[in-house]
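A.B. asks: here are the coordinates; sequence isn't available:
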């Protein structure tokens, strides 16, 4: 009996030694090595990236900007777009062959959707910082501090209208060479659906689909206006931005450089009923 007990104890010792040996042979997980080997995109920022928030931004969801704030004044307005500089007029003029933008009923609309984590909040940056986007037609990302006044613009850069998208607005883009009747039809539908909208020309669009609707995390690119499709997109995606609950009655300065026509109320400033005139 004692002999078997000694053998049992000896076996336990060998098993423990072998276990330690195996553990020593296992390669340690190297997080930095995994990060360095990753070749895809990071969202919203790569690991260990230091991000800064403008001192003028007191709260990500309640940023009342003083009109005297130098972070977003007119001294550096040309960084994104200067409506008073004729050299920037190419943003809203048709300089291409208009026949390339002929509408086609055979060209299907293109719906693009991106997954955005619910906790993600876009950064607000001053005019002394350059804002660039990874996507050709951005549906989220950093923007300037002053919110644009809702309505139709001669031209409004994405650094401005993404602020409106974050507030739950629908942004309508059209290429300057797009067919006028199609643009007017889309413009009429959007402006009749809700107060929170921005309409602006944009060179980001292709000749195949020279019109687009932008919502938070989504875009719909069109060759021909399908009113039912447009209304459905607006109803399903309006007021979805992280700042949608912002009180529009708060007093702060609005950006309105290049504004042609101010938006009119459809129901109220909160757009409690969206596209109410259109029963689907």
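C.D. replies: That came through, no problem. Every value quoted in this text rests on a predicted model; they were computed, and no experiment measured them.

A.B. asks: could you use CA atoms for every contact and neighbour count after this?
C.D. replies: Noted.

A.B. asks: name the SS class of the residue lying closest to residue 57 once chain neighbours are set aside, please.
C.D. replies: Spatial nearest neighbour of residue 57, excluding adjacent residues (C-alpha to C-alpha, 6 or more residues apart in numbering): residue 63 at 5.9 Å. Under DSSP: H, G, I helix; E, B strand; the rest coil, residue 63 falls in the coil class.

A.B. asks: do residue 207 as well
C.D. replies: Assignment for residue 207 (three-state DSSP): coil.

A.B. asks: burial measure for it, as a count.
C.D. replies: 19 (other C-alpha atoms under 10 Å).

A.B. asks: does it really touch residue 97, like I thought?
C.D. replies: No. Taking contacts as C-alpha atoms under 8 Å, residue 207 lies outside contact range of residue 97: 9.6 Å.

A.B. asks: from the centroid of the protein, which residue is nearest?
C.D. replies: Nearest residue to the geometric centre of the chain (C-alpha atoms, centre = their mean): residue 140, 1.6 Å.

A.B. asks: from residue 221, how far out is that one?
C.D. replies: Separation of residue 140 from residue 221 (C-alpha to C-alpha, to the nearest Å) stands at 16 Å.

A.B. asks: equivalent analysis for residue 97, please.
C.D. replies: 20 Å.

A.B. asks: in terms of neighbours, single out the busier of these two.
C.D. replies: residue 221 (24 against 9).

A.B. asks: any idea whether that one is helix, strand or coil?
C.D. replies: Residue 221 - assigned by three-state DSSP - is strand.

A.B. asks: tell me the contacts of it?
C.D. replies: Residue 221 makes contact with 109-111, 209-213, according to C-alpha atoms under 8 Å, 6 or more residues apart in numbering.

A.B. asks: in three-state terms, label the residue nearest to it when sequence neighbours are not counted for me.
C.D. replies: Nearest non-adjacent residue to residue 221, counting by C-alpha to C-alpha, 6+ apart: residue 212, 4.2 Å away. Under three-state DSSP, the three-state class of residue 212 is strand.

A.B. asks: then this one, side by side with the first:
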């Protein structure tokens, strides 16, 4: 229970046939195979099927005048949320495991929460980059910039890279970051608030946060860094800046690698009321 009054918060025929070598050669058997009687899988589709259910999309077909690459279109040529993931991050435990002294990350009530924002012109349109290109950012907690065409599924992750969750920010999501060494009670406290407030959230460890402020909330253009959780500040940030991305859609993403727990709508997937549980609370 969270108390607001608490001071802390790809046509190929793919055939698989098992043949006893004692009866015939495998080549003779294949020659006798009748396509019309084949009951196995076809790759990518049966000869009489008109539409390819798994088409290879060319980069020309993926072109988008606004972002360069269309969003939400899975393509092996660009981004299918499954291959070349190492371009964004190396799948090793250093991304989500504490290897430092946890005592250096303890909450400190004397360290004030730090709010900052980036100026983003209304005309700005973030480029979508294929997995053949690396993406780097000038700030250790980016709030806008180039990102991947496929965004992350909403929920909590063992780890999800910023090149994914930045796209979620563009859709109006709130991203919760915490250093792997951060105090687990404070981390869980913040998780409770975020998951209670809105469906459009992404939660992930992030080892670029500082010892002084190992917790953070990020929205499109804005960030809040904290040593400890103050429910009033956290809820006000979420209520004020959630759903404020330039592309406001609650459609779930396609990237789900390392997803631990899918998001469940506190009220509805459209987040018609953000932090509905706290609407009547004095903030």
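C.D. replies: Received it, and whenever you're ready, just let me know what you need. What you are looking at is a predicted structure, and each value in this text was computed from that prediction instead of being measured.

A.B. asks: now the TM-score, please.
C.D. replies: Scored against TM-score structural alignment, normalised by the length of structure 1, the superposed chains reach a TM-score of 0.74; 219 aligned residues with a C-alpha RMSD of 1.8 Å.

A.B. asks: picking that back up, neighbours around the residue nearest to residue 221 of structure 1, how many?
C.D. replies: Neighbour tally, residue 212 of structure 1, other C-alpha under 10 Å: 25.

A.B. asks: just to revisit the earlier point, ok, the residue nearest to the centre of structure 1 - contacts?
C.D. replies: Residue 140 of structure 1 is in contact with 122, 162, 165-166, 216-217, counting by C-alpha under 8 Å, 6+ apart.

A.B. asks: that one maps to what in structure 2?
C.D. replies: Here residue 140 of structure 1 is matched to residue 144 in structure 2, going by TM-score structural alignment.

A.B. asks: for residue 93 of structure 1, same thing?
C.D. replies: Looks like residue 93 of structure 1 aligns to residue 97 there (TM-score structural alignment).

A.B. asks: quick check: that match is in a strand.
C.D. replies: No. Counting by three-state DSSP, residue 97 of structure 2 is not found in a strand; it is coil.

A.B. asks: what helix or strand does the nearest residue to it once chain neighbours are set aside sit in?
C.D. replies: Leaving aside its sequence neighbours, residue 97 of structure 2 sits nearest to residue 180 (C-alpha to C-alpha, 6+ apart; 5.3 Å). Using DSSP states H and E, residue 180 of structure 2 falls within no helix or strand.

A.B. asks: what's the spacing between residue 180 of structure 2 and residue 72 of structure 2?
C.D. replies: Residue 180 of structure 2 is 30 Å from residue 72 of structure 2, by C-alpha to C-alpha.

A.B. asks: higher neighbour count, those two?
C.D. replies: Neighbour count, other C-alpha under 10 Å: between residue 180 of structure 2 and residue 72, residue 180 has more, with 25 against 17.

A.B. asks: looking for the alignment partner of that one in structure 1.
C.D. replies: In structure 1, residue 180 of structure 2 lands on residue 176 (TM-score structural alignment).

A.B. asks: what does residue 276 of structure 2 give?
C.D. replies: Counting by TM-score structural alignment, residue 276 of structure 2 lines up with residue 276 in structure 1.

A.B. asks: in contact with residue 180 of structure 2, which residues?
C.D. replies: With C-alpha under 8 Å, 6+ apart, residue 180 of structure 2 has these contacts: 95-98, 205-207.

A.B. asks: all the strands of structure 1, in order from the start?
C.D. replies: 110-113, 151-153, 170-174, 197-201, 211-215, 218-222, 259-262 (DSSP state E).

A.B. asks: and residue 186 of structure 2, how close does it get to residue 26 of structure 2?
C.D. replies: 64 Å.

A.B. asks: quick one, which of the two is more surrounded?
C.D. replies: Set side by side, residue 186 of structure 2 and residue 26 show more neighbours around residue 186, with 21 against 13, by other C-alpha under 10 Å.

A.B. asks: in this structure the more buried one contacts residue 230, no?
C.D. replies: No. Counting by C-alpha under 8 Å, residue 186 of structure 2 sits too far from residue 230 to count as a contact (9.8 Å).

A.B. asks: which one of the contacts of residue 221 of structure 1 sits closest to residue 31 of structure 1?
C.D. replies: Relative to residue 31 of structure 1, the closest of the contacts of residue 221 of structure 1 is residue 111; by C-alpha to C-alpha it sits at 36.2 Å.

A.B. asks: sorry, back to before: residues contacting the counterpart of the residue nearest to residue 221 of structure 1 in structure 2?
C.D. replies: For residue 212 of structure 1, the aligned position in structure 2 is occupied by residue 216, per TM-score structural alignment. Taking C-alpha under 8 Å, 6+ apart as the criterion, residue 216 of structure 2 is in contact with 176-178, 209, 223-226.
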